[in-house]
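Asks: Output the structure for:
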Amino acid sequence: RERAEARALRLATAIEQAAEAIAITDPNGVVTYINPAFEHATGFSAVESRGHNIRGLLGDEVALPLERRAEEHLTTYDSWKKKITNVRKDGSLVELDLTVSPVRGPGDEVANYTYVGRDITQEAALEEQLRQSQKLEGIGLLAGGVAHDFNNILTGILGYANMLEPDAAPGSTMQEGLHVIQQAAERAAELTKQLLSFARRGKRQNTTVDLNSTILEVVSLLTRTVNKNISVTEHFDTDQATVLGDPGQLQQIVLNLAINGRDAMPQGGSLTFRTWRQGLDAEQVMAHPGAEPGMFVALSVSDTGVGIEKKNLRRIFEPFFTTKALDKGTGMGLAMVYGIVKAHQGFIDVESNIGKGTTFTVYVPATDVVPATAHPADLPRKGHGRILVVDDEEVVRKLTHEMLRRSGYDVVTAADTTEAVAWYRAHPHEADLVIIDMVMPGKDGQECFKALKAIDPDVRAILSTGYGLDGHAQDTLDAGMVGYVQKPYHMEDLITAVADALADQPS
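Replies: Sure thing, here's the model as predicted:
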């Protein structure tokens, strides 16, 4: 008897201390026992629960269909499983992986039911974050492809208008029209730039940036544009807020989040910027693909505005998604933020409460390198020499040819890699520089450059593309190219890139 009592005590202790939520009911669903983990999962104590139907703990919405389906299932099977979302007594939510099993008596009748629930709230949140990340990744691929094709079109529109405007008579209708075309094309180019930022394919510098200084620069801009009924404050918990990245893009993150916060407070409120350093381990970055464990600089932007509805939280980083009026926003601001943060191997979290406000927190890998001082670039200059232009887009080929010709260069064009290699083989060492488009049918820019290097190991080339320096383009550049120009480009952008590439040419 003592042995049986000891065994029963061990079993009772094990159930009491189990991490799983365990409840026992009679055949009618009346609770006879719950353990502490079940108390935590429901918010009801054992005293409150005992003698009440299980649906009082799980709620009719969950419990009633649960009971019906479980009873139907358990006539044939020994247990029934389902993942449920339960509302605790305090209104908070918990995700449970629930198993219902019958305890049968001597005559095979159901004497009791046991409910065993494993708390999977954190797992469910991680799965949702991963699904959202994968969804945004797919949207990014689509956005990047559209932006690339659109940039090729804009290169012709913007480039020709830019090149022809000086030829038009001052004050003429022609000059005014060309100016309007340029402005419209530049607005469209800005949109493709935002799409590329979201797709993480935009042109990006890589230097050390102090995020505290970036915030102060943005605050200086904001003080001239926000209403006086919005207070702006900064709290820097670290003076080592240095990261490696693009200064302009990192400023864009802060500015876009600040504008988002400002727009959320039409009646006024407070906008708060914070920075701090935080070490994150593998488990903490698990839900953020691309992020590696290590030391991060965290930057948060908080507002006391209207808040974001839960149904919209999962969509706020999608391109063109906005809850603002049609004339109040494009829906690209937060999409840009997401893309830029991911391009910097970071991630972003958001917390929001309706009527209380929203906090966006950006995490970017920290660096201890001191920010460098920038030096002004030389102005574009006239040049000479022969240049081979390789691009499958006829409009871009003709435009680039004319821009270079007007700047003093002798120009040869090729529509693809095969044509370029054939010309180069027939005219070895005649081209001082080759401008190669990254994306072409058949053999792309990387393969073109390799083929030209096989003929002349000293070939000098710059990359031209509607994408930015994503992995493949960066690999091509790292293979020995001497420069890079982003489509769509103005004449001065192209000429500066060409002049810089030829400036350090061995004599």
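Asks: only C-alpha atoms for contact and neighbour calcs from this point on.
Replies: OK.
Asks: residues contacting N162?
Replies: Contact analysis of N162 by C-alpha atoms under 8 Å, 6 or more residues apart in numbering lists L178, H179, Q182, H490, M491.
Asks: how about 7 Å then?
Replies: N162 makes contacts with Q182, H490, M491, as judged by C-alpha atoms under 7 Å, 6 or more residues apart in numbering.
Asks: again, but for G156
Replies: Residues in contact with G156, defined by C-alpha under 7 Å, 6+ apart, are V395, V396, L399.
Asks: Return the distance of it relative to N86.
Replies: Applying C-alpha to C-alpha, to the nearest Å, the value for G156 to N86 is 58 Å.
Asks: Also E447?
Replies: 57 Å.
Asks: out of those two, which sits in the busier spot?
Replies: Neighbours around E447 and N86, counted as other C-alpha atoms under 10 Å, are more numerous at N86. The numbers are 20 against 14.
Asks: buried residues in the helix or strand that contains the more buried one?
Replies: Taking DSSP states H and E as the definition, N86 sits inside strand 80-87. For strand 80-87, a neighbour-count test (16 or more other C-alpha atoms under 10 Å) marks W80, K81, I84, T85, N86, V87 as buried.
Asks: Can you tell me the closest non-neighbouring residue to the first one?
Replies: Read it as W80. Nearest non-adjacent residue to W80, counting by C-alpha to C-alpha, 6 or more residues apart in numbering: V100, 5.1 Å away.
Asks: Another sequence for comparison is provided below:
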Amino acid sequence: MRATVREAVASAAAGHFVRRELTMRGRDGGTLAIDFSIKPVRDEDGLVSLLVPEARDVSALKAAQAQLLEAQKMEVLGRLTGGVAHDFNNLLMAILGSLELVRKRVPYDPRITPLLDNAMQGAERGSILTQRMLAFARKQELKMDAVDVASLARGMMTFLDRTIGGKIEVSLRFPADLPRVLTDPYQLEAALMNLAVNARDAMPDGGDLIISGSAEQVEGRPDLAPGHYVRLSVTDTGEGMSPETVSRATDPFFTTKGVGKGTGLGLSMVHGLAAQSGGGLFLTSKAGAGTQVDLYLPVVRKDCGAAARPDAVAATGSAGRKLTILAVDDDPLVLTNTTAMLDDLGHHVIAVNTGKDALEILRSRRDIDLIVSDELMPHMSGSQLAKAVQRSHPGMPFIIATGYADLTTVAGDDTRLGLRRLAKPFTQGLLAQVVSEAMGGASSAGVSSL
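Replies: Take a look at the predicted model:
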């Protein structure tokens, strides 16, 4: 720094305005960014007679600029990730749906059937991967479900081992009778992955990472509503955090990692998931003594139960009458697959590629019972088509199948428009279930609810 100042003074003495950015250590030991300038002042003869130095602490400005840059990076990365996952979901939709229909129609053959099952399992694993991508990109609605956290954690072990590396020992500790919790399983996976990566970064020389769960009854706490919870804990033997760092750890964009190594969004996303689920996130840490993150998630009430398995719905035919269904999708692979699934369920399907063509069909025919549409289509989206349909055909049951959730959609709008939403890729069993729900809602209330 001294050499920089000497060079600046010499340049200013030669008559040049000089501006430099310096870094120096503050009183608290932190690094300060200083905007330093020297302005030469000339006398009547034009000679430099005075140097006017000025220095400003721009640490807060630099920090704000870094936060803005990280936010922009995350926005771009989120859009890219969401777009890739959407397109990948369309491909998986065609693959998984076609394999499912072939599996039903081909008699068991020991040389063929196991290969079909293997291909279907591969496509399902691809679907799980895209759900994780969408959870990261925040292009996925929070879908509350009864979740077995122990099974979820066990299912992540291979992925965790690959991500965390060989120097860290990962262990799971869950009791056999741990109750289910009410949360979004894909978001919970993303939260656990965030916490595990944070723990890895806190243990550069290796250590132990323990993921555990316990049932807790909470009473008299100001930070949690009374009730039954599962405490999901992620504990590491790493560097730990100071009290000041702990107090800011869940602030958006706060990070102790170097530039480009951390977004400062991981813990804030986990904190948001806990709050949306009706629970909370709590940190216990001490410098040099590791960190424990406790995620409190509410236990599922007995009257809620686990969500019904979509595959439990009979996929061999419709429980109700034969329907005339208008299918709309700009992707011919997905449209062919959806049409084949609905046809196999016993329905009559009219397939079109655009919202404009769908409206033309509705104007020329009076026998359409239900519309199944893609969301992202050129010229007219599925939501825009639904609004147009409700103006001309109020109460028409409408299902939107989408590769990712449109976060601008309001649940009230879905109810008003009679919409059901179906995430791609979907199985024939899930499609049959949603069709049944849409028609049931339409017959009982004129409009189906989300």
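Asks: TM-score of the superposed pair?
Replies: The TM-score (TM-score structural alignment, normalised by the length of the second structure) is 0.69; 392 aligned residues with a C-alpha RMSD of 5.2 Å.
Asks: re earlier: of the contacts of G156 of the first structure, closest to S92 of the first structure?
Replies: If you rank these by distance to S92 of the first structure using C-alpha to C-alpha, V396 comes first, at 58.0 Å.
Asks: OK, contacts around that closest one?
Replies: T155, G156.
Asks: Look up how far D149 of the first structure lies from it.
Replies: Distance check for V396 of the first structure against D149 of the first structure: by C-alpha to C-alpha, it reads 12 Å.
Asks: ok, the residue nearest to the spatial centre of the second structure - contacts?
Replies: In the second structure, the centroid-proximal residue (C-alpha atoms, centre = their mean) is A135; its distance is 1.4 Å. Residues near A135 of the second structure by C-alpha under 7 Å, 6+ apart: Y186, Q187, A190.
Asks: Neighbours of the second one, how many?
Replies: Spelled out, it's Q187 of the second structure. For Q187 of the second structure, the count of nearby residues is 25 (other C-alpha under 10 Å).
Asks: list the contacts for it?
Replies: Q187 of the second structure sits next to A135 when contact means C-alpha under 7 Å, 6+ apart.
Asks: Run through the helices of the stretch 1-150 of the second structure in chain order.
Replies: Using DSSP state H, counting those that start in this stretch, the helices of the stretch 1-150 of the second structure run over residues 2-13, 59-105, 113-137, 149-155.
Asks: Show the subsequent helix or strand relative to the last one.
Replies: Proceeding N to C from helix 149-155 of the second structure, the next assigned helix or strand is helix 157-164, under DSSP H and E.
Asks: How about that next one, which residues are buried there?
Replies: Applying 16+ other C-alpha under 10 Å to helix 157-164 of the second structure flags L160, I164 as buried.
Asks: ok, and what's touching that helix?
Replies: By C-alpha under 7 Å, 6+ apart, helix 157-164 of the second structure touches V197, R200.
Asks: Can you name the element that comes right after that helix?
Replies: Heading C-terminal from helix 157-164 of the second structure (DSSP H and E), you reach strand 168-173.
Asks: what separates the residue nearest to the centre of the second structure from E239 of the second structure, distance-wise?
Replies: Counting by C-alpha to C-alpha - A135 of the second structure and E239 of the second structure are separated by 29 Å.
Asks: Helices along the stretch 401-507 of the first structure, start to end?
Replies: In the stretch 401-507 of the first structure, the segments counted as helices under DSSP H, counting those that start in this stretch are 417-426, 445-455, 471-478, 491-503.
Asks: Switch those over to a markdown table; also include distance to S231 of the first structure.
Replies: A markdown table is the format used below for the helices of the stretch 401-507 of the first structure (distance: least, C-alpha to C-alpha, whole Å):
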| stretch | distance to S231 of the first structure |
| --- | --- |
| helix 417-426 | 58 |
| helix 445-455 | 51 |
| helix 471-478 | 42 |
| helix 491-503 | 40 |
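Asks: Of all those, which one comes closest to E128 of the first structure?
Replies: helix 471-478 (27.0 Å).
Asks: thinking again about what came up before, ok, and the contacts of A135 of the second structure in the first structure?
Replies: For the contacts of A135 of the second structure, no aligned pair is still in contact in the first structure (both residues aligned by TM-score structural alignment, their matches' C-alpha atoms under 7 Å).
Asks: Closest one to P222 of the second structure out of those, please.
Replies: Q187 (25.7 Å).
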